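Novice: Sequence and predicted model, in that order:
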Amino acid sequence: MTAILETTVLKGAHVIDPANGIDRITDIMIHDGRIAAVGDALDAENASIIDLKGKYVTPGWIDMHVHAYGTLGFADPDTVGVYHGVTSFVEAGGPGIGTLDEFFALMTDLETDLYVGPFIRPLGLLGLNFIEGDVRTLGDVPITRWVDTAKQHKDRIRYIKCNAMGDYGPGTLNVTKGLAQILGVPLYMHIGEFQLQTPDPVLAYEAFRIAEKGDMITHIYHGNLGQIIDENGKIMPVVKDALERGVIFDLGFGGYNFSWDVAEKAFAQGIVPHTISSDLQQFNVVRPAKSLANVLSIMMHLGMPLKQIIEAVTINSAKAISLTDRAGDLSVGKPADVTVFEIEEGQFELSDCFTQTRTANKRFVPKMTFKNGKRFDVDMDLGQNEANWFLQIAEDHIPEAGAALSDRQRAFLGSLGGALSNVDWELSSAERLDIPKALELQALFHRVREENDLPLREALRAVYDSFVDSKFTMQIGLFLMRIERPLALSRMAEMAGKRPHMAA
């Protein structure tokens, strides 16, 4: 990261700002973290000049579907944010109403603007080793708590998410739609059945019927059950009807949700995503999704024009999630959120989620990001570092961060360990996701925290920093289930009883 001077001029780049009709070589002036001017031959006394000849400059990219928190999240979400050319992103369903307080307590110190689209299940998304199905796993829908939370955090909640998959039936989609209407936010629905391949009805099509203007459907090019094309490769009528009503189609690449075959057939028939998102999550950051830039390269190879691609990750996304007051364009006075990239020529293999590949001759290569005027040099490798996406419990040592715990945090760990000694759980509870056990551990954690009068963030960090070397954040009940019970009790006792012996 490199701090810039008070005034910076980005010189000679090809600026594409669809919202303002700019598509030419020109300059951009940034002053005090905001866009000061866009025009030719800009200069200012004592300004820092950055020569960007041969590069493209656009409004900061918005990724409206990532997993920064929870069972699918990263240790350092900024690695797939400002260090990937993205200035704003949305956590797509990691927390639900039962864990939003944990999310807001933890996700406060990122450089990238992080918003949230909570999931209808109170715990939020549960991970890839959970099979969506039994409607009882969705738990309760506490309307009063939802309304109060949405009012308190209205600046960060952008939509409500549900999955059109499993044997839940369309009622769950209607319940989520009703909640979205109560809260005054869009409905955001996952389609594509990649777990149970024989549900009836196919909920993807129910999602298209339920969605109204401004609601969003993601994974439109998936290759699983409930595709947007029929067996003859033709667009399903229900998809066309939704498009005509003003439903927003989001790409949502992910790890299971993009098929070259479906994309090519649908694109040829005019079904083009209004917004492009990556659905980055842990393992798919290695392949096939890799980054939002990689997903944009795939869309470019599919035939989407450059200007339309930029529109999809800037002003279209800003409009879809109501961020036009702060993001999506380079208007004077707006926060200086800027993405700088190159279009590299060569031979590049681009894979879908089903091992099918295409060879492209161009790709997006982000170079730098400006967030509120602060410069970040892009490093695509940071996101793919194993420590960033693979959570491992430190079984044979106390993590370095444990040395910095306060006396109050240590006392809390002692109390928590004592309370946990009265509860039984096994690692298999995490592997098969025993939801009642996760809720029991979560409730116990919060009860002990309140008894110790410890701020939520400090209590959560006390547990994480005692067991993991990297700063992963996960629903606390699910996290505790991932720790072997004897290790959890002995480690908490050690943390509470004395300053730990740090591993070499």
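Specialist: Structure received.
Novice: CA only for contacts and neighbour counts going forward, please
Specialist: Noted.
Novice: Neighbours of the spatially closest residue to residue 379 that is not a sequence neighbour, how many?
Specialist: Leaving out its chain neighbours, the residue that sits closest to residue 379 by CA to CA, 6 or more residues apart in numbering is residue 83, at 5.5 Å. Look at residue 83: counted by other CA atoms under 10 Å, it has 25 neighbours.
Novice: got another, please set it beside the one above:
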Amino acid sequence: MPEDTSVRQYDIILRGGNVFESTTGTFRTSDIAIKGCHIARIAQDIAGTATHVVDCRDKIVSPGLVDMHTHVYDGVFEKSVPVVEAHLRRGVVAVADAGSFGCSNFEGFRRYIVEDSPCRVVGFVNISSVGLSNMEVSEFASPAAVMQDKTIAVGKDYPDIVKGVKVRLSRSQAAETPLEYLRAAIEVGESIGKPVMVHFGETACSIEEVLDELRPGDILTHSFHGKSAGLLDGGRLNEAALAARERGVLFDVGHGTTQLAYRVARIALEQGFYPDTIGSDLSLRNWREPAYDLLTVMSKMIALGMPLSDVLVASTLRPAELLGISVDGYGVLAEGGMASITVLEQLTEPDILPDASDDRLPVKRLEPVLVVNRGELVDQVPWRGTNVRHLAPVDDGTCC
């Protein structure tokens, strides 16, 4: 006999939402019932009662958002954001810190950020042992800062946290020898079996030279920056970028303070070159403008012409897979799976939002209506762009 669910008691029921199936890129109208930290049922008109019943009609019900590129080593890197305030309370249930920590200060990152956070935190270990601490001193101020053996040891000892290696190649960090640092990062990545994330922009070599070094699964972040030697060759995509994608190199947005140009992104999207992941590169330098948060960066990509379903995949399933956390239930909605869910609505009135060069674009923002994190409801905070005086970003070649 079929199970009688008429009197089933759940903790949360989300009613009638437009549920996004990240594995197929499609939507269906469904209820979602949650019991404890797991999704009990996904179906239309689920019978039963719940402590919390939420009307999600006309709302997008998505797997909890995953930010591929941010900076959350709060209290050590001076520009890091608090992960709960900046991410979890703005719809993001899992984040990857992109190089704020190195092998020398990894232990603090593990103890005080990863283990203390209610949301999932992983990261890319900086090829510099000191990671990031401030914006004035390069992590490569001393060549001795690159400690490959110790970085490999950290990566092998903590594979559940260290999901790759980060290297910044701007002149302000890597000076005139960026390929030396890139190759050191790749050697570490090969030793620990993880990808390298490469910060490229205002770099003392061509993008072709950098892309030629990258392996399948390695990631070029800040893909749509408007600086010299970028993704475009005139009005067309650089052939080296197309060839790199063909062999499996990945491309991340990494908006940050100075790293997204609408002009570049629009041309790339028009030519079918969508980012694999939509990292925010959030920091204290940009969380009030121009990046704001992951949802705002996602909204900008939609306004530039990237389809909603592709934007959601690039902010849920794809980063979860690349970070190796999809096996823990991130990036998908499935019966029996983890209940980490972001409910969204798209505003009808646009905000006029800047990119990194103060170009302006009308953007109908996505806003979090409700977040369930491992079965727990999370209070949200208002968008940080409200009533904030505009300050044009300074393009100083640094990150974040």
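Specialist: Now that the structure is in, tell me what you want to look at. All values reported here derive from a predicted model rather than from experimental measurement.
Novice: Would you pull the TM-score for this pair?
Specialist: The TM-score (TM-score structural alignment, normalised by the length of structure 2) is 0.88; 372 aligned residues with a CA RMSD of 2.2 Å.
Novice: measure stretch 284-297 of structure 2 end to end?
Specialist: 16 Å (CA to CA, to the nearest Å).
Novice: got the contact list for residue 316 of structure 1?
Specialist: The contact partners of residue 316 of structure 1, by CA atoms under 8 Å, 6 or more residues apart in numbering, come to 274-275, 328.
Novice: Which stretches in the stretch 51-200 of structure 2 count as strands?
Specialist: Remark: strands assigned in the stretch 51-200 of structure 2 by DSSP state E, counting those that start in this stretch are 60-63, 65-70, 92-98, 120-126, 162-168, 196-199.
Novice: Narrow the contacts of residue 316 of structure 1 to the ones also in contact in structure 2, please.
Specialist: Retained in structure 2 by both residues aligned by TM-score structural alignment, their matches' CA atoms under 8 Å are the following of those: 274-275, 328.
Novice: Can you tell me which of the residues you listed has the most neighbours?
Specialist: residue 328 (32 neighbours).
Novice: Which position in structure 2 pairs with that one?
Specialist: Matched across to structure 2, residue 328 of structure 1 falls on residue 331, judged by TM-score structural alignment.
Novice: Settle this for me: its match is touching residue 68, isn't it.
Specialist: No. Contact criterion CA atoms under 8 Å: residue 331 of structure 2 and residue 68 do not qualify, at 11.9 Å.
Novice: Name the residues contacting each of the two.
Specialist: In contact with both residue 331 of structure 2 and residue 68: residue 319, using CA under 8 Å, 6+ apart.
Novice: got the contact list for residue 53 of structure 1?
Specialist: So, once contact is read as CA under 8 Å, 6+ apart, residue 53 of structure 1 ends up touching 11-14.
Novice: Which residue in structure 2 aligns with it?
Specialist: When structure 2 is aligned by TM-score structural alignment, residue 53 of structure 1 is paired with residue 57.
Novice: what's the spacing between its match and residue 237 of structure 2?
Specialist: In terms of CA to CA, residue 57 of structure 2 sits 40 Å off from residue 237 of structure 2.
Novice: residue ranges for the strands of the stretch 151-300 of structure 1, please.
Specialist: So, for the stretch 151-300 of structure 1 - with DSSP E, counting those that start in this stretch - the strands run 160-164, 187-191, 216-218, 248-250.
Novice: in structure 2, which spans are helices?
Specialist: Using DSSP state H, the helices of structure 2 run over residues 83-86, 106-108, 148-157, 171-174, 178-192, 207-213, 239-246, 262-270, 294-303, 308-313, 317-322.
Novice: what span of structure 1 lines up against the first one?
Specialist: Pointing back at helix 83-86 of structure 2 there. Going by TM-score structural alignment, helix 83-86 of structure 2 sits over residues 77-80 in structure 1.
Novice: Spatially central, which residue of structure 1 would that be?
Specialist: Most central in structure 1 under CA atoms, centre = their mean is residue 66, positioned 1.9 Å from the mean C-alpha point.
Novice: Neighbours of the corresponding residue of structure 2 for residue 205 of structure 1, how many?
Specialist: Using TM-score structural alignment, the partner of residue 205 of structure 1 in structure 2 is residue 208. The tally of other residues near residue 208 of structure 2 (other CA under 10 Å) stands at 16.
Novice: how much space is there between residue 208 of structure 2 and residue 229 of structure 2?
Specialist: Distance of residue 208 of structure 2 to residue 229 of structure 2, given as CA to CA: 9 Å.
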